[in-house]
Structure formats: structure tokens, C-alpha cells
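Novice: 3D model of this:
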Amino acid sequence: MKNHNLEVETQVLGNCISSKDIFLKVLDKGIEPEDFYSTNNQKLFYSLIECFSMKGTTDIITFYYFLEKHEVQRTYATNILTETINFSDITPYLNELLNLRMVRERIKFAKDIQSGVISTDEEIQRRLESIDFIKSKVGNDNTITTLDKVKIVDIYTMEKIPTGFKEIDDKLLGFVTGSLSIITGYNANGKSTLINQMCIAESISRGYKVFAYSPELTNSNLKSWLYPTIADADHFITKFYNGNKYKALGNVGIKYIDNWIKDKLFIYTDDSITSSEKQLMQDMNRLAQQGVKVFIIDNLMKIELEDERKDKLTAQKKFVNNLKNFARKYAAIVHLVAHLKKPEKGESKISKFDIAGSGDITNLADYVISISRVSKEDRDKNPILKDSVIKVMKDRIKGNGEFAVTLSYDTTRKRFYSNNLELNKEYGYINNLELVQVEMGENL
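Specialist: Model prediction:
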């Protein structure tokens, strides 16, 4: 097991010598001489600390005196400087330094127990707390600032992806990048259709790449359900079954959407889909680095969470928090589908407290949205209701209270809509001004 990296140590020390600001950041991080594996590097870092505490500088000329005092050759520091690449953000190197220190401490801890050097419960606890303290520094910059250095956020100018529904976007304005949304609803109430339309089609039409994780659907199922949502009305054809007439998406439309979507929507192959939280997060990080901005996870219950057997609710909180940190890190939007608890008899209204699992699922989210089908009984009581109700139960970004909109549903187009503009919206998979003739027969 790798327990040190001299290249990382060189880059950290070189940046400390060449930049007082970076050296101060390293100190704020809580880096100590013992975090370095090389004895010479430990002495060099201690010399830097002593030089700065006594002289208020890391200037190389002043620093040389302290190097000699601790019996480190000047040429050693000079060679480090010549190999240094100056970074504006040294944090990843500091995190690696601390991670490697933890590896060394754990190895030493195991050996000391084996050899009998550690024999009491108190000493075991002390060593474990020491390792936990090192771990607490990873990812923590310990940075404190004042509000005069902070920019005011203007929700109206922030980067957002609209939902595509005017009545919702008039209030919500859209999903802000760097945010986490929770989407919920009972089975067969339209969650998948809403995701296809609001999260996939709308995002791709606005130039964003999307990753969709949906282990409950085969890729053929996903395609069969998504493509009609995307398709223009002109690309539906009439078909017959047992003498009955129905509309379906034709091959011309399928061919055009195939060509348009091939570099925009990413999914696992059917034989490689994972249920591992660790693997999923690794793949999401890789895709984010390749420019994917919208991530759909359908659904939370299909993922085998780390430490779930020990404490399911804590494992859910940790995973949702990781998703939120991921969204912020990459200025991405993460849509997580979460199931609802079994409803009380006769109860049909949904609140954010009805989501199954940890209460922190909704606490950590920026948006919480539900969809529910309108029953005949509901419509009899309230004739203005259409086919479905979408309720925004949380909007942390703009601060709206709960609000709901009622939408119609077209079974052929597989679209929710409140007006003809939404029903007939073109998502841009074909430019009608440059439409080419497609020599292709329809398979009826």
C-alpha cells in the first residue's frame, strides 16, 4: 500500500517557499512537519515555520539561515524550487498529503498493537482519535472571511435550467446550477414522464449534457418512453392493431432523435449498470469532468449505500450530502428520485414529510417536487383540476412557499402541458429551416 508521495511533498514545499499566501493557507489547513514522510522535508517545513514566526517572511535568503540551523543543505531547497509548479489552488495536494499520513499512522497503529507497544484501551482510543483528527483536516480549508469580500447573489442572473412549464418557471425561475432537487410521487403517477420532459428533454434542448441512472428500466424501455416526449408532432404516424387506430413515433423521427441525442445523453449499458454507491459516484465524477451538467438518479432505493447495514438513515444522509457537494463542486444539477411512505387510508395529499427514509433527504435538498395523478373524485370536487398536479414543496434558492400547478397529459406525446405551446414545443432535434429529405420507408 502506498504510504508516501515525494512529488506531492515537493510541490507543497516549493509553493510554500515561493508564496507567503500559500504558506499561510497551508498553516490554516493545519499541516504539520509530521505530515511529510521525508525527514529532510520535515526539517524544511519546520524551518519555514520557524522563519515565518521569527521574521514574518518565507523569503529564500532569510530562510537559508534556518535551513542551516536544522542541518538541511541549501541545494536541497533550491532543487525543490526548480521542480515546483506554482498553483493557485494547493488544496488537492494538501488533501493527498494528509491522506498518505493517515495511511502511515494506520499501518503504525496496527504494528504497535501487534507488537504489544499499545496495550491499554486508553492508548488505543487516543491513537484512534489522533487519526480521526488528521482525517478531519481533509477537505477542510478552515477558511474564515468577512461579508465585505462576498459577492451578492442575484437569482435572476444565476445560471439556471428552466423546468419548461411556464406556470412553474414564473415562480421558480428554473433549477440553479450547483443544486440538488428531490422528485417524488406514488407509483404510476408520472414521475418518469416528468423526469423525461423536465430534466432530460428540457436540459438537452438548452445545450446541457445529461446522465440518467435508472436501473429499474432497460435502455429499450427508457428510449421507448423518452423519444415520444421529445418528438415533434409531424413525426408521429398512424398505425393499426386489431382494427384499432393509434399514433406512434415513426422511423424518421427516431432516426433524427438518434442522431441528435447520441452525444448528449449518457446511460449505463444494460449489462454494466451498477448498484454500488462508490462506483456510481466515481462514474459521475468522470462524466462531470467531461462536461456533463445534469445528473438524474432514479431512484435512491436502488443504490447499495456504504454502511447501510450499520445505520440506514445515516447512510442516506451521507449519500444525499455527497450528492449536494458534488453538485456544488461541478456547478451541476442533481435530480434524485425518492419514494414516498405508504399513504394513510384515504389520504392523497403529499407533503415533503411523506418521503420515505431520512428526514435529511429533504433538509439537504434545494428543491423538493412531487407529482400526483388527479382522480375522478378529486376532479368532481374541484373541476379546475386537469390530469396531474405538480407541487413545489421546497424552493431554497428563491424562497418561495409551497405552490402547485395542474397540468394536462397527452398519452401519445407523453407530455404534460398547460397550453398548446408546451404540448407542441420543439426540443430542437431537427432544424426545420434546413430540413433534408430522408429517403426512408416507414415500417408500419
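Novice: C-alpha from now on. contacts and neighbour counts both.
Specialist: OK.
Novice: does residue 235 really touch residue 247, like I thought?
Specialist: No - here residue 235 lies out of contact with residue 247, judged by C-alpha atoms under 8 Å, at a distance of 9.9 Å.
Novice: where do the helices sit along the stretch 151-300 of the chain?
Specialist: Assigned helices in the stretch 151-300 of the chain, in chain order: 166-172, 191-194, 202-205, 219-230, 251-261, 277-289 (criterion: DSSP state H, counting those that start in this stretch).
Novice: what are the contacting residues of the third one?
Specialist: It refers to helix 202-205. The contact list for helix 202-205 (C-alpha atoms under 8 Å, 6 or more residues apart in numbering) reads 161, 162, 163, 164, 209, 210, 264, 265, 294, 427, 428, 429.
Novice: now do the last one: how many residues are near it, please.
Specialist: Summarising burial for residue 429: neighbours were counted as other C-alpha atoms under 10 Å, giving 18.
Novice: quick one: it and residue 255 touch, right?
Specialist: No - the criterion here is C-alpha under 8 Å, and residue 429 misses it with residue 255 at 10.2 Å.
Novice: who touches both of these two?
Specialist: Counting by C-alpha under 8 Å, 6+ apart, no residue touches both residue 429 and residue 255.
Novice: ok, which stretches of this protein are strands?
Specialist: Assignment of strands within the chain using DSSP state E yields the ranges 160-161, 175-176, 179-184, 209-213, 236-241, 244-249, 265-266, 292-297, 333-337, 367-373, 388-395, 403-410, 415-417.
Novice: let me have these in CSV, adding distance to residue 355 and mean neighbour count as columns.
Specialist: As requested, the strands of the chain are exported to CSV (distance: least, C-alpha to C-alpha, whole Å; neighbours: other C-alpha atoms under 10 Å):
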stretch, distance to residue 355, mean neighbour count
strand 160-161, 25, 20
strand 175-176, 21, 24
strand 179-184, 7, 25
strand 209-213, 20, 22
strand 236-241, 38, 13
strand 244-249, 35, 13
strand 265-266, 28, 16
strand 292-297, 16, 22
strand 333-337, 10, 25
strand 367-373, 10, 23
strand 388-395, 12, 21
strand 403-410, 18, 17
strand 415-417, 23, 24
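Novice: so which of those strands is nearest residue 30?
Specialist: strand 179-184 (30.0 Å; C-alpha to C-alpha).
Novice: centre of the chain to the closest one, how far?
Specialist: Its chain's average C-alpha position is 11 Å from that of strand 179-184, according to C-alpha atoms, centre = their mean, to the nearest Å.
Novice: can you list contacts of it?
Specialist: Contacting residues not belonging to strand 179-184 are listed as 191, 323-324, 327-328, 331-340, 355, 361-362, 365-371 [C-alpha under 8 Å, 6+ apart].
Novice: so what's residue 371 up against?
Specialist: Taking C-alpha under 8 Å, 6+ apart as the test, what residue 371 contacts is 183, 184, 185, 186, 189, 190, 191, 388, 389, 390, 391.
Novice: ok so, going back, relative to residue 45, which of the helices of the stretch 151-300 of the chain is closest?
Specialist: helix 277-289 (33.3 Å).
Novice: second chain to compare with the first, below:
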Amino acid sequence: MALYNLSAEQSVLGAILIDAKSMLVANQLNLSVYDFFHPQHQIIYNCMQKMYENGEKIDPVTISDELRNHDLLDKAGGVVYFKDLVTAVPSVSNVDYYAKIVKDFSMKRSGHEMLTSTSKNIKSMDKKSLITFSEDFKSMVLDNSNAEDLVVNASKVTTNVQRGGILTGFDGIDALLGGGMNFTTLTVLTGRPGAGKSTFLNQIIANALSQGFNAFLYSGELTYEMSMDWFTKTVANPQHLLRCTSTMGNYTEVSEEGIEMIKKWIDEKLFFFSKEAKADEANISHAIEYLATKKNVKLFILDNLMTLDFSGADKNEKQIHVVKSLKRLAKKYKIVIVLVAHSNKNSLTYKEPHVFEISGASEIANLADYVLKASREGKEPETEIIILKNRMTGSIRYKAKLTFDTPRKRFFTKTGNELKKDFGYMPSYEQASFD
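Specialist: Below you'll find the model as predicted:
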């Protein structure tokens, strides 16, 4: 089947010849010279564009004269062809429909060319190349979208703002954030190494699962085994925690029964990023899109920014690009993304915690919806979570003091409720009736 529509191309050109205002409609739809399939139509439309930009009148006589001056009249079909174009137009008022048809076929031709080219080399393409191709194909479709698709009538937008999202499990923090970390948002968690960021995030993951939200973790520093060991200890209820002793001292393990229950609980609910995959923007974005659409994952933890692969580009520019991409994905799929970024060396010089002490590009803080800082001073097992930015409610400078419980591998506040939390991995049984 031919990937063009001759009548639609002729109708667009004919409408412009009858009423030059039709050129404005074509421009609003981002119609370009190369959207036309026939070379003579490309010549005519190119001439029309230049005359329109110069404020010149467009009709069969003026455009014939302009093309003749550039020795292009014969290639465009001659004077007779312009008469045919004018008579070919069913209705000038429908020029936007004709232009959309031309645009649609142009996009399909581009897609066909990309697919044809790729099919010739598909045997030699690896997974990364296929992902890159899919991103390029998507960009081509978006680049060929109509101007009409780029705007939304404000009167059609609902005023019912979605509130709430993923609760952290710490009541004071959740209240200040406006009901937890709202869906569609990007949170940046910063702090110096050893401040307790990973422990804090572990509890957020566990709390999300207890709420019925699936989760994803990318850890650039921990192995699968280390991540699972810490997670099971955080989640385990007291009856599944075993106190053990070795030459190194006392430590806690989770019983085999507890581990099996937890594994069954997180099956198809908690996902790790593959250690076999390169942790670059393309793979991370692809994993997020896959999990958001196919596995209904709502919480994505990326720990941390500095371990992502930024090779082949200016580091700061690449970081900004990655963070923008993450924010776009959060909005598109209505998910929560938490990105860990260490504090920079200058953070110690600030008298008060500041959003721009994040290591990396300064724009990261501007792009984030929330910026939280984990801070630990001295030898006491206490961590402060400080809200440095809160786009949702505006409440900032709030500090939550968290104490670390070594056996439970949990943070808890003054109320101690976090230590009593049952995340719900144990099966519940209903009492049988003897009636």
C-alpha cells in the first residue's frame, strides 16, 4: 500500500492558493516541505512558505511568477497544474484535515524507513541497540506530532487534584509532605555517606508494599544478597528474628520460615535492577516504563545518582538530562521516584542545610518536587530527616529525629510506633466456624 495520499497533498496546496490563511493552519500543524511525498509538491510548498514568511500574496499567478524566476516552474508542473490544484480542493475550510492526513503519512514513511533499516541489521543488534532504536522511534513519532497535540484546553482540566501517594511510614514526615510522597513526583534524598539514607529508604519500600504498592530498587553499591538481607531484617516480625553470637559479637538473623514468608510476600511485588545491565539512562528509563506499565510498580528507588553511567557526555549536563527524564516518567505514569544524591564537599560550610548542597549539577534541586536530607552527627545512632524543599505544601525546615534500632534494622521516632509496625508479610487465618 502506498504511504501517501495524492488528493490530500493537492488539497492542501490548492487551499493555500485559494486562501493564503490556510498556510497559517498548515504551520500550526508543523507541516513541513518533507511531509509531502511528491517532489513537485515539495517545490510548490517550499515556495509558498518563503512567500508567506516574506508577507507576499499567494495565488496561482504570483507563485507561478516566483517559480519561473527560479527556473522551477516546469519542475512544479507548470501553470496548468496550479489550475488543477485549485479545482481539486473539496472544501477550503477542511484544510486542517487534509494537512493531518499528509502529516500522518509522512510519519508512517519515516517509521517504515527506520524499521526497514533496522530489520537489515537486527541479527547483529544487541539489547542496548534495540532499546536505543525504540527510543529513537518514539522520538520520531513525538517530533512529528501536530501543534494541536502540544496544548490542552484549560477548561477541560479537572480541578480534583490527586492527593496522597506513597507514605514513608513516619507520621510527622508524611503530614508535612501532604500525605506522603505524592504520585507524579520526583524526590531527591541527599546526605553524606553513613547518614542512614539506605535504611530510611528500606522502610519506605516496606511501608509501600504494606499499602499494596509494588516497588523497584536500583542500588549501585549493594549486591542482591546484601539488599535482601537488610530488607528481610527490616520487615521481619519479632518471632522470626534470631539472636546469634559469634567471635565478632552478637548479631541478628531472620529464621528460614520468616525468609520464606517474606519472599512469598514480595513475589511479583518487589523488583531489583539487573546487575547484568548497564545502569545508564536508556536502561533505567526502559526498566521504569516496563515495570510501571506491565507490573503496576508505583515506587521507584534509585540509589544513587553518582553510580549511574554518564560516559560519553559532560557529567553535569548528563545528570540534568537524566533527572529531567525521571521527572517526565513520574508525571507520565503517575508514579513516585526517589533519587539518592550525596551531599557535596561544600555542604559542611553551610550554617543551615541547603538544597544546593547536593553533589552534582545545581539544577537537580530545581527539578525535584521534594528534597530531603539525612543527617547524622556524632556517634549516637540518631538520624535527622530534614525537609529542604516541598513543592506540594511548601512546608520546609521540618526535622524528624529518627533513632536506629540495631536488631530490627529500623528507624523509630519518639512514639516507638515504627518498631511495632507489622508490614503484613505473614498470612492471616480466619477462625473456622463450628456451627
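Novice: coming back round to it: columns mean neighbour count on top of the helices of the stretch 151-300 of structure 1, output as a markdown table?
Specialist: Listed next are these as a markdown table, based on neighbours: other C-alpha atoms under 10 Å:
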| stretch | mean neighbour count |
| --- | --- |
| helix 166-172 | 16 |
| helix 191-194 | 20 |
| helix 202-205 | 20 |
| helix 219-230 | 17 |
| helix 251-261 | 16 |
| helix 277-289 | 15 |
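Novice: out of those, which is closest to residue 64 of structure 1?
Specialist: Nearest of these (C-alpha to C-alpha): helix 277-289, 41.4 Å.
Novice: for the closest one, name the packing helices and strands.
Specialist: helix 312-330 (3 or more C-alpha pairs under 8 Å, 6 or more residues apart in numbering; DSSP states H and E).
Novice: try it again at 6 Å.
Specialist: Judged by 3 or more C-alpha pairs under 6 Å, 6 or more residues apart in numbering; DSSP states H and E, helix 277-289 of structure 1 is in contact with no other helix or strand.
Novice: in structure 2, which residue range corresponds to it?
Specialist: Counting by TM-score structural alignment, helix 277-289 of structure 1 falls onto residues 281-293 of structure 2.
Novice: which residues touch that stretch?
Specialist: residue 297 (C-alpha atoms under 6 Å, 6 or more residues apart in numbering).
Novice: now it on structure 1. Mean distance?
Specialist: For stretch 281-293 of structure 2, the mean deviation from structure 1 after alignment is 1.8 Å (mean C-alpha distance after the TM-score superposition for structure 1).
Novice: before we move on, the earlier item: just the closest of the contacts of helix 202-205 of structure 1 to residue 105 of structure 1, please.
Specialist: residue 294 (39.2 Å).
Novice: correct me if wrong: the closest one contacts residue 212.
Specialist: No - at 8.4 Å, residue 294 of structure 1 does not count as touching residue 212 under the criterion of C-alpha atoms under 6 Å.
Novice: residue 159 of structure 2 pairs with which position in structure 1?
Specialist: Under the alignment (TM-score structural alignment), residue 159 of structure 2 pairs with residue 152 of structure 1.
Novice: before we move on, back to that, what sits in contact with each of residue 294 and residue 212 of structure 1?
Specialist: Shared contacts of residue 294 of structure 1 and residue 212 (C-alpha under 6 Å, 6+ apart): none.
Novice: ok, and for stretch 331-350 of structure 1, which residues are buried?
Specialist: 331, 332, 333, 334, 335, 336, 337, 338, 339, 340, 350 (16 or more other C-alpha atoms under 10 Å).
Novice: got the contact list for the equivalent of the third one over in structure 2?
Specialist: It stands for residue 333 of structure 1. Alignment note: residue 333 of structure 1 maps to residue 336 in structure 2; criterion TM-score structural alignment. By C-alpha under 6 Å, 6+ apart, the contact set of residue 336 of structure 2 is 183, 184, 185, 299.
Novice: and residue 188 of structure 2, what's its match in structure 1?
Specialist: In structure 1, residue 188 of structure 2 lines up with residue 182, judged by TM-score structural alignment.
Novice: do you know how far that match is from residue 136 of structure 1?
Specialist: Distance of residue 182 of structure 1 to residue 136 of structure 1, given as C-alpha to C-alpha, to the nearest Å: 29 Å.
Novice: picking up where we left off before, any idea which of the strands of structure 1 gets closest to residue 23 of structure 1?
Specialist: strand 179-184 (32.7 Å).
Novice: now do that closest one against strand 333-337: the angle between them, please.
Specialist: Between strand 179-184 of structure 1 and strand 333-337, the angle comes out at 20 degrees (axes from the mean of the first three to the mean of the last three C-alpha atoms, to 10 degrees).
Novice: ok, average deviation of strand 179-184 of structure 1 from structure 2?
Specialist: Taking mean C-alpha distance after the TM-score superposition for structure 1, the mean distance separating strand 179-184 of structure 1 from the aligned residues in structure 2 is 0.6 Å.
Novice: relative to strand 367-373, how tilted is that strand?
Specialist: Here the directions of strand 179-184 of structure 1 and strand 367-373 differ by 20 degrees (the same axes, to 10 degrees).
Novice: strand 179-184 of structure 1 versus strand 292-297: what angle between them?
Specialist: 30 degrees.
Novice: middle-most residue in structure 2, spatially?
Specialist: The centroid of structure 2 falls nearest to residue 329 when counting by C-alpha atoms, centre = their mean (1.6 Å).
Novice: quick one: it from residue 299 of structure 2, how far?
Specialist: Noted for residue 329 of structure 2: a distance of 12 Å to residue 299 of structure 2, by C-alpha to C-alpha.
Novice: got it, and residue 392 of structure 2?
Specialist: 18 Å.
Novice: likewise for residue 379 of structure 2?
Specialist: Residue 379 of structure 2 is 32 Å from residue 299 of structure 2, by C-alpha to C-alpha.
Novice: ok, residue 253 of structure 2 next?
Specialist: Distance from residue 253 of structure 2 to residue 299 of structure 2, counting by C-alpha to C-alpha: 27 Å.
Novice: going by distance to residue 224 of structure 1, which of the contacts of helix 202-205 of structure 1 wins?
Specialist: Using C-alpha to C-alpha, residue 265 is the member of the contacts of helix 202-205 of structure 1 that sits closest to residue 224 of structure 1, with 14.5 Å.
Novice: which residue in structure 2 aligns with the closest one?
Specialist: Checking TM-score structural alignment: residue 265 of structure 1 goes with residue 270.
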